[in-house]
Each structure stands twice: as C-alpha cells, then as structure tokens.
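**Student:** Here is a sequence with its predicted model. Questions after.
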Amino acid sequence: MELPINASWNLKKLLNMRSSVYHLVAGRDRLLSTKQIWEDMLSMAPKVAWHHLVWFSGLIPNHFIILWMAILDRLPTRARLLRMGITIENVNCLFCNMIPETQSHIFFECDYAKSLWASILQLCDINRNICHWDGELAWAVHCFRGKSLLTRVLKLAFTSYVYGIWRERNNKLFGGKTRTMIENLEDIKDTIRIRMSGWRINMMDLRNAAICARWGIA
C-alpha cells in the first residue's frame, strides 16, 4: 500500500511502522494491549554516552531541551543556517562580531562565553583550560558521574550555562540587548540556589559546606 500524498504526518509515521509491528498481530488469538505494543516496540539500543548530562533528577525542562539540541547540533546558529542554504547577511558571533557563529565558538570559544564558563567552574572549585565544544562535552561526559553534591551542581550548572548563552544570543538577535557576563552568572547562580534549596544536603561534610558557601546557600 502506497502512502497517500495528502496523509498527515502522524498517519505516515504509523503506516511506515507496519513492518515493525506486523509480528505482534500475525497469528495471535487474543487481543493486544497498548502496553504490550509499546514495550515490544521500545528500542533496546544502548544509551548514548551523554544521557546522564541531559536526563537527571532535578533537571530544568527548558534548560535540558536546549542542551539536548546543542549536543545533537540542532541549534540554528548562523553558521548552521548558512550550511542549510539560508542567506545570512552577517554570520559572525553576536557577542564579539569577529568570528563566525559556530556552535563551538558561541559556547566555549567566544570571550563572553569562555569567561562565564570559567566563572562557573571556579564556583565548583575547578580550574582547567577551556577548549572547544567537543572537548568540553567529552570532559563533562567523563566527569559528571555519580550522585555527589558537586556532580549534581555541575550538571545543573552545565545545562543552565548552555541555556543562558543561547538565551542571551537570542536576546541580542531579536531584542538588540545583551546582559553582562556577571548578570548572566548571577541568574545562573539564582537558578541553582533555588534548585538546591529543595535538596537534603549533609552540611557536616566539609566539601558540601564549601560548595554551598560558594553558591550562596545558607
């Protein structure tokens, strides 16, 4: 059966899935439940290496969505729009207006972004040379593991940072205004403080106490 030209996206998707679900109904003598169909169709593919950066307890929905899109290289940076064949008068970064706005540049190579990320790392008592997008993502994938307070803060900080940079970029593009790095940092600190206020933290642990002090948690 050929797909109807005027069929909706949902119908086309369902029809394309026929071969995947045929074995569920062929030769069966009892009714199927939607639960059975769903469980059978679930992909058994291994998790991606970065899944713990995007999906974790305490995540902020709009923050993790932007990070997810960034990891998949789906954010419409000016360089990406140009690659897609869309005419762009100025492809340079909206923060520095010197280098083409690639994903790596806007998040970790532009001075505005680099100074913001460095300040966040300092609040976590981490000193390291900041490189490019792939390098920072690989570092985060490797290091942001476990359930310690520092790991949870780093995950929130990373997602909040990527969201914050992208929001400031859009504010500059569509509103002509950009906040200072310090203002953006304070906004990220406020977000994390609010999230941390609901956590049960062992303040007898000196490292936890130091983290809370740096982020302004009483």
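**Tutor:** Alright, I've got the coordinates. Numbering: from 1, shown residues only.

**Student:** C-alpha from now on. contacts and neighbour counts both.
**Tutor:** Noted.

**Student:** all helices for the protein, in order.
**Tutor:** According to DSSP state H, the chain carries its helices in the segments 9-16, 18-25, 34-41, 51-54, 61-71, 78-83, 103-104, 111-123, 133-143, 149-175, 181-196, 206-215.

**Student:** Now tabulate those in a markdown table and tack on mean neighbour count and distance to Leu94.
**Tutor:** Putting the helices of the chain into a markdown table (neighbours: other Cα atoms under 10 Å; distance: least, Cα to Cα, whole Å) gives the following:
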| stretch | mean neighbour count | distance to Leu94 |
| --- | --- | --- |
| helix 9-16 | 12 | 36 |
| helix 18-25 | 11 | 46 |
| helix 34-41 | 11 | 44 |
| helix 51-54 | 18 | 26 |
| helix 61-71 | 17 | 17 |
| helix 78-83 | 16 | 9 |
| helix 103-104 | 20 | 12 |
| helix 111-123 | 18 | 10 |
| helix 133-143 | 14 | 18 |
| helix 149-175 | 19 | 6 |
| helix 181-196 | 16 | 14 |
| helix 206-215 | 15 | 29 |
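
**Student:** what about versus this one:
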Amino acid sequence: MITPRRTANAGFNLQSSGADLLDENGQWKWPQAWYDLYPVLIGLSLELPSSQLQDQTVWKDLEGNHRHFSSLEVWHSIRTRDIPISWANMVWFSQCIPRHSFQLWLVIKNKLRTQDQLKVWEAGSETNLRLMCCPLCQHDRDSRDHLFFSCAFASQVWTNVKAMVDMASVTESWASISAWMDQHSNSKRLDQVVCKLVLAAATYFIWQERNNRLFSRLECSVIQVTEKIKNTVRLRLMDFKLQGHVDYNRVVKKWQIPVRALNEDPG
C-alpha cells in the first residue's frame, strides 16, 4: 500500500494531479524506489487523456462504471455479497423495536447461548450437562426450538399473545413460525406489521424470563410475561398513524389504543 508518508517523500501532496505523474514525453515518472516496492507499477498501462478534459479522480465500481469516489462505493466493492434472505424484512422494518429485532435475528440464526449450544464447550463435563434443564418448564435441555415455543411455559405465552393477531394457523413449533415468516416477511399491511412486532416481542421476553430464572432467581408467571408483551406492542402501536388503514378499527379495538396517538405511518 502506498502510504501518505511515502507519497509525501516522493514530492506529491493532496493537490497533485495525474499530470504531475507524467514527464514531458508522456511517460510515468514514478520514483525509482517504488518500482521495487510496488512491481505492479511496471506493467501499468497508460492512456493519455485528452488535453480538453479536466483532470479528476474517478472510481470504477465492480460493474466497470465510473463513479464519484466515496466510502459507500468502496464498501459496496469490498463487502461480501450473498443471496438475499427471505426473512430480512421480518426482522428489520421501519416500525420495529430495535432490541427486539436484534433478539429475533439471534433466534433465527440460532446464535443464542442455549444449553444445547453449551454442550460443545463443556464436552468434558457430562455430569453438569446431565443436570441442565429448561429453566422455564424444568423439562428437557433448552434450545432454540424448545424455547420458541415448544416449552410448556413458552407455549402458553405464545398461545395467549398470538390470539391478539392473525396467526391462528401458526403452531408452537419453530418450523411453523419460520414458514409463516417466509410467507409474510415482505408484507406492509398493518395487521402483518403487528404480527411481526408480537413475534419479536415474544422471543425477547421469553428469553429475558429464561435468563432471569437462570441467573437472578426471579420468576414471572405466564400471565405476567404475556402482559409484558402486550403492553410493549400496545405502546409501539400508539406511535403509529393508524387512520386510513383497512385494519384500523379492528387493531384499535383489539389493542385498546386511545384514538389520539398517532404520528407515524407504518405503510
């Protein structure tokens, strides 16, 4: 890499132009030492610019188009690109609660430090592993698929909160929830936005309850966790501009939202 110090030592500065790199015969005049440090300069071809053009710096993107240089263009050129995922808009959307979305992202990626994940770290501690069980239901070792929402405790919470939205066909299995996300991720309908908020909040507060019981010895009942989820979603909905949506009356009535509230359009 040509460092600013080496550039300055060679007599160039921020005001130097392309013409400053050419001699009177139109040949490169790189410092001799640079050819040893940067052999690529030896084979660098030279296209003499028209005298009518203004000397300027340009950036060639991956498609070969000349663009104005910017950090954004650099990022697009060097970042790893992958196939778009179907659930992205399920997690990140304009009305989301960021900490809930981050939690849901971890759940989808199966990156939570659940007990089934810890077994990889504690391969030599079989006694401790056998003693592990789900802090919520006291049965089975907790895992992503168990906590969301096959666990007896989590299943009751999920049944309570999904009754608030149009998710009657979604069961307690993570496979059923994943299938629903794939189908509805890109929807911007008000009722589907509410479903997204409920699902993210449910994963957030179930995980929070699991950790509270495991590390703080604090316990909430099914009803208490359910109310946490409902109250959080209700408060978020109070920031929406609900008028004008076909589901307005049903959502306002279902979630008991005061008709005053509303300053953001979820569409």
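**Tutor:** Nice, I can see it. Because the structure is a prediction, the values reported are computed rather than measured.

**Student:** sorry, back to before: rebuild the helices of structure 1 as CSV, extending it with distance to Cys93 of structure 1.
**Tutor:** What follows is these, written out as CSV (distance: least, Cα to Cα, whole Å):
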stretch, distance to Cys93 of structure 1
helix 9-16, 36
helix 18-25, 45
helix 34-41, 43
helix 51-54, 26
helix 61-71, 16
helix 78-83, 8
helix 103-104, 10
helix 111-123, 11
helix 133-143, 15
helix 149-175, 9
helix 181-196, 16
helix 206-215, 30
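
**Student:** So which of those helices is nearest Val91 of structure 1?
**Tutor:** For the helices of structure 1, distance to Val91 of structure 1 was read as Cα to Cα. The smallest value, 5.3 Å, belongs to helix 78-83.

**Student:** Read off where the closest one ends up in structure 2.
**Tutor:** Per TM-score structural alignment, the counterpart of helix 78-83 of structure 1 in structure 2 is residues 115-120.

**Student:** Grab the nearest non-local neighbour of Asn92 of structure 1.
**Tutor:** Here the nearest residue to Asn92 of structure 1 in space, its sequence neighbours aside, is Pro100; by Cα to Cα, 6 or more residues apart in numbering that works out to 4.0 Å.

**Student:** Counterpart of that neighbour over in structure 2?
**Tutor:** Taking TM-score structural alignment as the criterion, the aligned counterpart of Pro100 of structure 1 in structure 2 is Arg141.

**Student:** Over to Asn208 of structure 1?
**Tutor:** Matched across to structure 2, Asn208 of structure 1 falls on Tyr248, judged by TM-score structural alignment.

**Student:** so that match makes contact with Leu242?
**Tutor:** Yes: in this structure Tyr248 of structure 2 lies within contact range of Leu242 using Cα atoms under 8 Å: 5.7 Å.

**Student:** hmm, back to that, out of the helices of structure 1, which gets nearest to Glu89 of structure 1?
**Tutor:** Comparison of the helices of structure 1 against Glu89 of structure 1 by Cα to Cα identifies helix 78-83 as nearest, at 9.6 Å.

**Student:** which residues touch that closest one?
**Tutor:** With Cα atoms under 8 Å, 6 or more residues apart in numbering as the test, helix 78-83 of structure 1 has contacts from 87-88, 91-93, 100-102.
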